[in-house]
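Asks: one predicted model, sequence on top.
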Amino acid sequence: MFKKILIANRGEIACRVIKSARKMGIKTVAVYSDADRNALHVRMADEAVHIGPSPAAQSYIVIDKIMAAIKATGAEAVHPGYGFLSENMHFAAELEKAGVVFIGPPSPAIEAMGDKITSKKIAREAGVSTVPGYMGLIADAEEAVKIAREVGYPVMIKASAGGGGKGMRIAWSDDEAREGFQSSKNEAAASFGDDRIFIEKFVTQPRHIEIQVLADKHGNCLYLNERECSIQRRNQKVIEEAPSSFLDPATRKAMGEQACALARAVGYTSAGTVEFIVDAQRNFYFLEMNTRLQVEHPVTELITGVDLVEQMIRVANGEPLPFTQADVKINGWAMESRLYAEDPYRKFLPSIGRLTRYRPPVEGSTASGGIVRNDTGVYEGGEISMYYDPMIAKLCTWGPTRDAAIEEMRLALDTFEVEGIGHNLPFCAAVMDHPRFVSGDISTAFIAEEYPEGFQGTTLAPDLMRRVAAAAAAMNRVAEIRRTRISGTMDNHRRKVGDDWVVALNGDTFRVAIAADPEGSTVTFDDGTAHRVTSDWTPGQHLARVMVDGRPLVMKVAKIPMGFRLRLRGADLKCHIQTPRQAQLAELMPEKLPPDTSKYLLCPMPGLVVKIAVEVGQEVQEGQALATVEAMKMENILKAERTGVVKAIRTSAGQSLKVDDVIMEFE
């Protein structure tokens, strides 16, 4: 077995590989850029080598710098993680030339599957079902429009060397095909150094289901069942689960066998993933093969008990797989929520900054028999940089059934504390409660269909709102008692805390009476219904774990005047708790209105201005492109929300902007 391996990556995946290597008794080497000098993966590794400036193009994807780090540390093998050089055949070939083992597939397999045009041709020859489309190279936007018309709208415009949602656009018309072709080409060149584009038919209402394969150097290839990855935003996965609630055993077997047939056709070894789109009739079509470890691999590990990173290392070391296809079972259900540094309230645009608070839920077994796992690469006090992918953690849960895994995820998301940056935890929590998701009625269009105007929070069900109101009233009583005890008055003159309160919760008002005892409180509403509340929460704690009628409720808590800010299940609630007289007076207070910014185009995230598409004095129409801003490797086209005339342009291409910096003003 190897004595030392180098991880040619960063963030949570580098930390993940280090954990398995450490368990196997293997020393690890981390590499890092200027921005990652104090990163978690650098702290965790046995050694660390600086490889250059912050941009990935000057550090993590420079082969010569990685090779120099290998030589300097004497690493015998390299695990590439995902992204960066993980599917770069030239990197794999350079390692082979230097006598260093690549913990991944052979370079010819990477080459064959890394090019999406070539891979589809090979898949067809191997008997794998494929999507109709145009596999040749496309010269310009007008040719893209011509091909799109021939294939038939809607079409998917994709980068041949793409992955992770980069360089992908859906076009429903000629104009969108022109615009999408250029944006895909630009993103592909920036992310992969390869701007080739192809077009294929876009299957409407598809599910994204992928098969995990594992092959050794002794002719063994098997599939570890499937993962459902249909909850996506801009072709980037947000929530994954294993297995899929949609597949039946026959379809699972057929997809698995075709995935293994493709792997054998290219001489594949190591872990890899064959992605399919599946229509409503369970017809499935080959999408692509990722010749690396997938981001969502933990859900497969949770239902199979197989450590995929360990198996990759053992396969690279020449060992045969220790189990057969018959040994692969499905044990329970697993969910994964990707924690992104992006603001769901600003249409999921990237967010950067310092993590002033970062407290994941406790990993391991839960009180109800489930499992919580959090793969992360950050820590409290660390910086989220603009240079890399916005994903900072993967929260995973396991339960014996799908419903149990979802409930474990609800509690884990509510327990996860993140402050200092915008993040998508509220959105993930809202999805876990969405009736369509709970029923399994999902597709890759789920987010676009259910949140067409973006995410603006969620409304809790009436029964849950009452439980929250009861919990808040009981918590407020604890806070009031503490406040009287530190007021400096003598005990016999201490202000008495009353029993009657009015709880105002995001527009809903509940009149309650509290009867406390040593074990908890009984909160009775004015309609006569009562809830039993118990908790060990004390004022100042950021997290409240409460039992209401014997059912767990977890809320993030912050103090506001006369109440709390409560966050749970995707909702952000202002909760004011007042005496009846205070509530009566509060109704007379005027409401403060926010400032009017309708005449400005504001930068929605920190980023670089790539293009200004209009001029001063120009009349613009609703939906017209105004500017393009690049952030975290993605181009974001900002469009006019209404017809207007450009009065002033406050920035230019090449300038870096902060959130809410003015880009242009309208008359």
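Replies: Done, it's in. Numbering: from 1, shown residues only.
Asks: all contacts plus neighbour counts: C-alpha atoms, from now on.
Replies: Will do.
Asks: in stretch 656-666, what's buried?
Replies: Neighbour-count burial for stretch 656-666 flags 656-657, 661-666 (criterion: 16 or more other Cα atoms under 10 Å).
Asks: ok, Gly11 - contacts?
Replies: Residues in contact with Gly11 (Cα atoms under 8 Å, 6 or more residues apart in numbering) are 39-41, 376-378, 392.
Asks: now stretch 107-123, how far from the chain's geometric center?
Replies: In terms of Cα atoms, centre = their mean, to the nearest Å, the centre of stretch 107-123 is found 27 Å from the chain centre.
Asks: pull the residues that contact that stretch.
Replies: Stretch 107-123 is contacted from outside by 87-90, 92-93, 129-130, 135-136, 160-161, 198, 262, 265-268, 286-291, using Cα under 8 Å, 6+ apart.
Asks: how long is that stretch end to end?
Replies: For stretch 107-123, the first-to-last residue distance is 18 Å (Cα to Cα, to the nearest Å).
Asks: next: stretch 319-330.
Replies: The distance separating the two terminal residues of stretch 319-330, taken as Cα to Cα, comes to 24 Å.
Asks: same check, this time on stretch 110-127
Replies: Distances were taken as Cα to Cα; on that basis the terminal residues of stretch 110-127 are 20 Å apart.
Asks: before we move on, what about stretch 273-292?
Replies: When the termini of stretch 273-292 are compared using Cα to Cα, they are 7 Å apart.
Asks: how about it: buried residues?
Replies: 273-279, 284-292.
Asks: and that stretch, how far from the chain's centre?
Replies: Stretch 273-292 has its average C-alpha position 20 Å from the chain's average C-alpha position, going by Cα atoms, centre = their mean.
Asks: ok, structure two:
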Amino acid sequence: MFKKILIANRGEIACRVIKSARKMGIKTVAVYSEADRDALHVEMADEAVFIGPPAAAESYLLIEKIVEACKQTGAEAVHPGYGFLSEREAFPRALEAAGIVFIGPNPGAIAAMGDKIESKKAAAKANVSTVPGYLGVITDDKHAVKIADEIGYPVMIKASAGGGGKGMRIAHSTSEVVEGFNLAKAEAKSSFGDDRVFIEKFIVDPRHIEIQVLGDKHGNVIYLGERECSIQRRNQKVIEEAPSPLLDETTRRKMGEQAVALAKAVNYDSAGTVEFVAGQDKSFYFLEMNTRLQVEHPVTELVTGVDLVEQMIRVAAGEKLQLAQKDVTLTGWAVESRVYAEDPFRNFLPSIGRLVKYRPPAESKSDNITVRNDTGVQEGGEISIYYDPMIAKLVTHAPSRAAAIEAQSHALDAFYIDGIRHNIPFLSALMSHPRWREGNLSTGFIAEEFPKGFAARAPEGEVARRIAAVAAAVDSIYGERKRQISGQLIGRAVTRAGRRAVWLEREEIALDVARDGDVVTVAFIGADGKTGTPHKLSSSWKPGVPVWEGTIDGHNVAMQVRPMASGIRIAHQGYEVAVNVFTEIEAAAARLMPVGVKADTGKKLLCPMPGLVVSIAVTEGQDVKAGETLAVVEAMKMQNVLRAERDGTVKKIHAAAGATLAVDALILEFA
């Protein structure tokens, strides 16, 4: 077995590999760019080597720097993680030439399956059902349009060397093919150094299901069940689960056996994933093979009990698989949410900055519920513009799908991040969505259920009352602390019953509240003025703790609590609302206050996220129609097209191509 390995990656996957290596008694070496000098993976590793500037093309993507770092530290093997060099055939060949072991598949398997075009050709040769498409070289956008017309719309334009949703576009018309083709090529070039793309038929209402395979260097290959990855946004996975609510045992076996046959055909010898697009009728087609560890591997690990990183290391060291297919069993259900540094209320645009507070839920395993958080950041760290916006992968495991979802929902409510915007409100909203809970999924789920994007919503019904009750409990504790400071309260914390008006924004909920130790009793006041049944809230929460965790009538509840100048802001199950708790006298005065009106910015195009201006598509004095492209801004390796929301005339342009802009920086004005 290896004594020391190097991880040619960063962030949460580098930390994940370090954990398994440490468990195996193997020392680790991290590599880092200037932007990652203080990163968590650097801190966790036994050694760390600086490899260059922040841009991945000048650091993490330079094979010679990784090889030199191995020689410098005496690392015997390299784990590539995912992304970066993980699917570059040249990387394991360069390592082999230097006498270093690659912890991944052999170069031949990467060549055969890592390239999306070549993998489809290999699958077709092996009589695997594939999606109709064009796998040849596409010369330009006119050629792309011709191919799309022949295949029939909609079509998927996809980077040959792609992954993670980069370099991927769906087109429903010739104009969308032209734009999508050029954007996909640009993103593919930027992310993978390879601008080749292919086009295939886009299956309507599909599900994305993938099979985890594991092979060794002795000809053994097994499959470890499937993952459902249908909840996607912009072709990037958001939530994954294992197993899939669609599959039965017969379909699972058919997909697994096909995946194994394909892996054996290319002598696959590591962890890998065979992806399928599946119809709602359980029909399935080969999509691609990822010759690396997947981002969503934790759900497979939790339902199988197999440490995939450990298995990769053992296989690379020449060991035989200790598992046979008959030994693989799926136990319970696992759900994974990808926590990203992006603003769901601004169409999920990237957010960068310092993690002023980072308080994930505690990892635990009790009462048949497991909470796991794979992360590569820590409080005080910086979210950079240079890399993928993932902050963490929050995973829960339970005996049933419903229990795993409940555990995930609670864990998301207890996940507190401050300093940047993040997608936890959206993830929380998804967890309580009826269609998600029913398992009625497709890759179009988010577009169909949130056609106008994710907007702030006003809590209603039971959720509103729950938020109001917690707000009243928090307010009572703040009140007690104030009285203790002023000397008005001595001894046990007991609050006399009092009438309160709780405002969720401008929505008013009347209630009575009383506190006795850690228990707060809340009774809501009906429209008829009568007091309802009391509800008991129990929590050890204290001021300064960012998450209120406790029970309401015996049911576990978590809410994020942020103090404001005149109240508190509470986040719960996808709702974020400003809350004020008034006495009756204060409420009477508040009702007389005018409602503030936001300034109109409709005549300005503001930069929606920090990024680099790739191009300005208009000129001063130009008339534009709603939907026309105004500018393209790149952030975190994704190119974002900014379009006109209405007809108008460009009055003045304030930014130029090549400029780096902050969020809300002015790009142009309309007359």
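Replies: Nice, thanks for sending it over. What you see is a predicted model, and the numbers here were worked out from it, not measured in a lab.
Asks: give me the subset of the buried residues of stretch 656-666 of structure 1 lying in strands.
Replies: Taking DSSP state E, the ones among the buried residues of stretch 656-666 of structure 1 that sit in strands are 656-657, 662-666.
Asks: in strands only, show me the contacts of Gly11 of structure 1.
Replies: For those, membership in strands holds for 376, 392, with DSSP E as the criterion.
Asks: who wins for neighbours among the contacts of Gly11 of structure 1?
Replies: Across the contacts of Gly11 of structure 1, the neighbour count under other Cα atoms under 10 Å reaches its highest value at His41, namely 29 neighbours.
Asks: that one and Thr376 touch, don't they?
Replies: No: between His41 of structure 1 and Thr376 no contact is recorded; they are 9.5 Å apart, counting by Cα atoms under 8 Å.
Asks: common neighbours of those two, please.
Replies: Common contacts of His41 of structure 1 and Thr376, defined by Cα under 8 Å, 6+ apart, comprise 11-12, 15.
Asks: out of the residues you listed, who's nearest Gly180 of structure 1?
Replies: Relative to Gly180 of structure 1, the closest of those is Gly11; by Cα to Cα it sits at 30.2 Å.
Asks: skipping adjacent residues, who's closest to Gln258 of structure 1 in space?
Replies: In space, not counting the residues next to it along the chain, Gln258 of structure 1 is nearest to Val128; the distance is 5.7 Å by Cα to Cα, 6 or more residues apart in numbering.
Asks: in what helix or strand does that neighbour lie?
Replies: Val128 of structure 1 belongs to no helix or strand when assigned by DSSP states H and E.
Asks: relative to Cys229 of structure 1, how far out is it?
Replies: Using Cα to Cα, Val128 of structure 1 is found at 20 Å from Cys229 of structure 1.
Asks: for these two, indicate the residue with more neighbours.
Replies: When Val128 of structure 1 and Cys229 are compared on other Cα under 10 Å, the one with more neighbours turns out to be Cys229, at 25 against 21.
Asks: and the spatially closest residue to that one that is not a sequence neighbour, which of the three is it?
Replies: Leaving aside its chain neighbours, Cys229 of structure 1 sits nearest to Glu240 (4.6 Å; criterion: Cα to Cα, 6+ apart). For Glu240 of structure 1, the assignment made with DSSP: H, G, I helix; E, B strand; the rest coil gives strand.
Asks: residues in contact with Glu240 of structure 1?
Replies: With contacts defined as Cα under 8 Å, 6+ apart, Glu240 of structure 1 is in contact with 227-231, 296, 299, 335-337.
Asks: of those, which are still contacts in structure 2?
Replies: With the contact criterion set to both residues aligned by TM-score structural alignment, their matches' Cα atoms under 8 Å, these that also touch in structure 2 are 227-231, 296, 299, 335-337.
Asks: what's the local residue count around Gly554 of structure 2?
Replies: A count of nearby residues for Gly554 of structure 2, using other Cα under 10 Å, gives 11.
Asks: just Gly318 of structure 1 next, same as before
Replies: For Gly318 of structure 1, the neighbour count with other Cα under 10 Å is 12.
Asks: isn't it up against Lys217?
Replies: Yes: Gly318 of structure 1 is within contact range of Lys217, at 6.4 Å (criterion: Cα under 8 Å).
Asks: which residue packs closest to Ser20 of structure 1, ignoring adjacent ones?
Replies: Once its chain neighbours are removed from consideration, Ser20 of structure 1 has its nearest residue in Glu310; the separation is 6.0 Å (Cα to Cα, 6+ apart).
Asks: doesn't the one you found belong to a helix?
Replies: Yes: the assignment for Glu310 of structure 1 is a helix, going by three-state DSSP.
Asks: contacts only, for it.
Replies: Glu310 of structure 1 sits next to 20-21, 24 when contact means Cα under 8 Å, 6+ apart.
Asks: out of those residues, which end up buried?
Replies: Neighbour-count burial (16+ other Cα under 10 Å) is assigned, among the contacts of Glu310 of structure 1, to 20-21.
Asks: just the contacts of Glu310 of structure 1 now: which is nearest Gly507 of structure 1?
Replies: Set against Gly507 of structure 1, the nearest of those by Cα to Cα is Ser20 (49.8 Å).
Asks: among the contacts of Glu240 of structure 1, name the ones in helices.
Replies: Assigned to helices by DSSP state H, the following of the contacts of Glu240 of structure 1 qualify: Val299.
Asks: quick one: list the elements packing against the lengthiest strand in structure 1.
Replies: Scanning structure 1 for the strand with the most residues, using DSSP E, yields strand 221-233. Secondary structure elements in contact with strand 221-233 of structure 1, counted by 3 or more Cα pairs under 8 Å, 6 or more residues apart in numbering; DSSP states H and E, are strand 207-215, strand 236-242, helix 249-265, helix 297-304, helix 446-450.
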